[in-house]
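S.K.: Fold the stuff below for me.
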Amino acid sequence: MPALKDRIQDDMKSAMRAKDKARLGTIRLILAAIKQKEIDERISLDDDQVLALLEKMVKQRRDSIKHYQDAGRQELADKEQEEIVILQAYLPEQMDSAKLEAVIAEVIAATGASGPQDMGKVMGVLKPRIQGRADMGQASQLVKSKLSSV
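M.R.: So this is what the prediction gives:
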């Protein structure tokens, strides 16, 4: 079992001992999502695949927060925000925007991208380098703006 899944399992046991219901519930959601993906695809997820799954879960919760706030359901939005904090504990430290821009500039130079038509080529190289460490939506917007000005 990869290290990240082991860590999540250990944290579940710790949350059970501490009777931390909110943390335990979120960790169980993580483990259920991992198990579901492994069963559906008949594979055992490695750390990169678990990170991608965690990123997807964070994105889903951010979308839910927006919808709950639009509907005036702040208590549900707060619950989703608490889950995001727990999920992000398993993701690598997030890049700041200056570091992200530097990596994007480096990838654009390395791929020889010359305009918006090279967006796919840049994103293909960029994604593995920033996976789990930056919001892909934000990265995509930065790449698009940089390629438009090239």
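
S.K.: going forward, measure contacts and count neighbours with C-alpha atoms only.
M.R.: Fine.

S.K.: Which helix or strand contains residue 62?
M.R.: helix 47-70 (DSSP states H and E).

S.K.: Tell me where the chain has helices.
M.R.: Secondary structure of the chain (DSSP state H): helices located at 3-18, 21-41, 47-70, 74-88, 97-111, 119-130, 136-148.

S.K.: dump the residue contacts of the residue nearest the centre of the chain.
M.R.: Ranked by distance to the mean C-alpha position of the chain (CA atoms, centre = their mean), the top residue is residue 55 at 2.0 Å. Shown in contact with residue 55 (CA atoms under 8 Å, 6 or more residues apart in numbering): 91, 132.

S.K.: for comparison, sequence B:
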Amino acid sequence: MSLKDELQNDWKAALKARESFKASVLNMAKAAILNEEKNNKGSSLDDEQIITVLSKEVKMRRDAIIEFEKGNRQDLVNSTNQEIEILLGYLPQQLTENEITEIVTNAVKDVDAKDMKDMGKVMSIVNPKTKGRADGKLVSQIVKNCLSK
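M.R.: All right, here's what the predicted structure looks like:
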């Protein structure tokens, strides 16, 4: 079953079970996928492209949490965290910081990176391995830390 079908089935199940919050989150995810399909001239997205869309949705919510915390809106922080948890269920298993560090360390060795000038080379190796499985800001920070040593 494709990821799109899984989202559709889970959305229907959430509606039947009267889980309005989950149904709402899944509906927003489906809308984001549909919007991306329209941007792709109506062509259907494959699972990898859907993972990219869902990753963007998670990133947007993580960025929103920062703003909600600045505004002292704990209620919005909590609901947004719940949305993230639901969306993460459709993404590949997220990498831990240690796993990301290991990938970055290997990439630094592979390209023989010495300083921050080599960050682009390192990121070009690391990004495909972490795409959809790690927050880009965290990956970037770990690469910067490894190159500044």
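
S.K.: Which positions in the helix holding residue 62 of structure 1 come out as buried?
M.R.: 50-51, 53-55, 57-59, 61-62, 64-65, 68 (16 or more other CA atoms under 10 Å).

S.K.: Please apply the same query to stretch 129-140 of structure 2.
M.R.: Buried, per 16+ other CA under 10 Å, within stretch 129-140 of structure 2: 130-135, 139-140.

S.K.: how far does that stretch stretch from start to finish?
M.R.: Stretch 129-140 of structure 2 has an end-to-end distance of 13 Å (CA to CA, to the nearest Å).

S.K.: which residues touch it?
M.R.: Here stretch 129-140 of structure 2 has contacts from 51-52, 55, 59, 91-96, 100, 103, 123, using CA under 8 Å, 6+ apart.

S.K.: what's the burial count for residue 23 of structure 1?
M.R.: Neighbour count of residue 23 of structure 1, defined by other CA atoms under 10 Å: 21.

S.K.: Not counting residues beside it along the chain, what's closest to it?
M.R.: residue 15 (6.4 Å; CA to CA, 6 or more residues apart in numbering).

S.K.: could you list every residue that touches residue 20 of structure 2?
M.R.: residue 14.

S.K.: Kindly provide the distance from it to residue 130 of structure 2.
M.R.: 32 Å.

S.K.: Next: residue 46 of structure 2.
M.R.: Taken as CA to CA, the span from residue 46 of structure 2 to residue 130 of structure 2 is 18 Å.

S.K.: buried ones in stretch 118-127 of structure 2?
M.R.: Buried residues in stretch 118-127 of structure 2 (16+ other CA under 10 Å): 119, 121-123, 125-127.

S.K.: and of the residues you listed, the nearest to residue 29 of structure 2?
M.R.: Nearest to residue 29 of structure 2, judged by CA to CA, of these is residue 127 at 23.3 Å.
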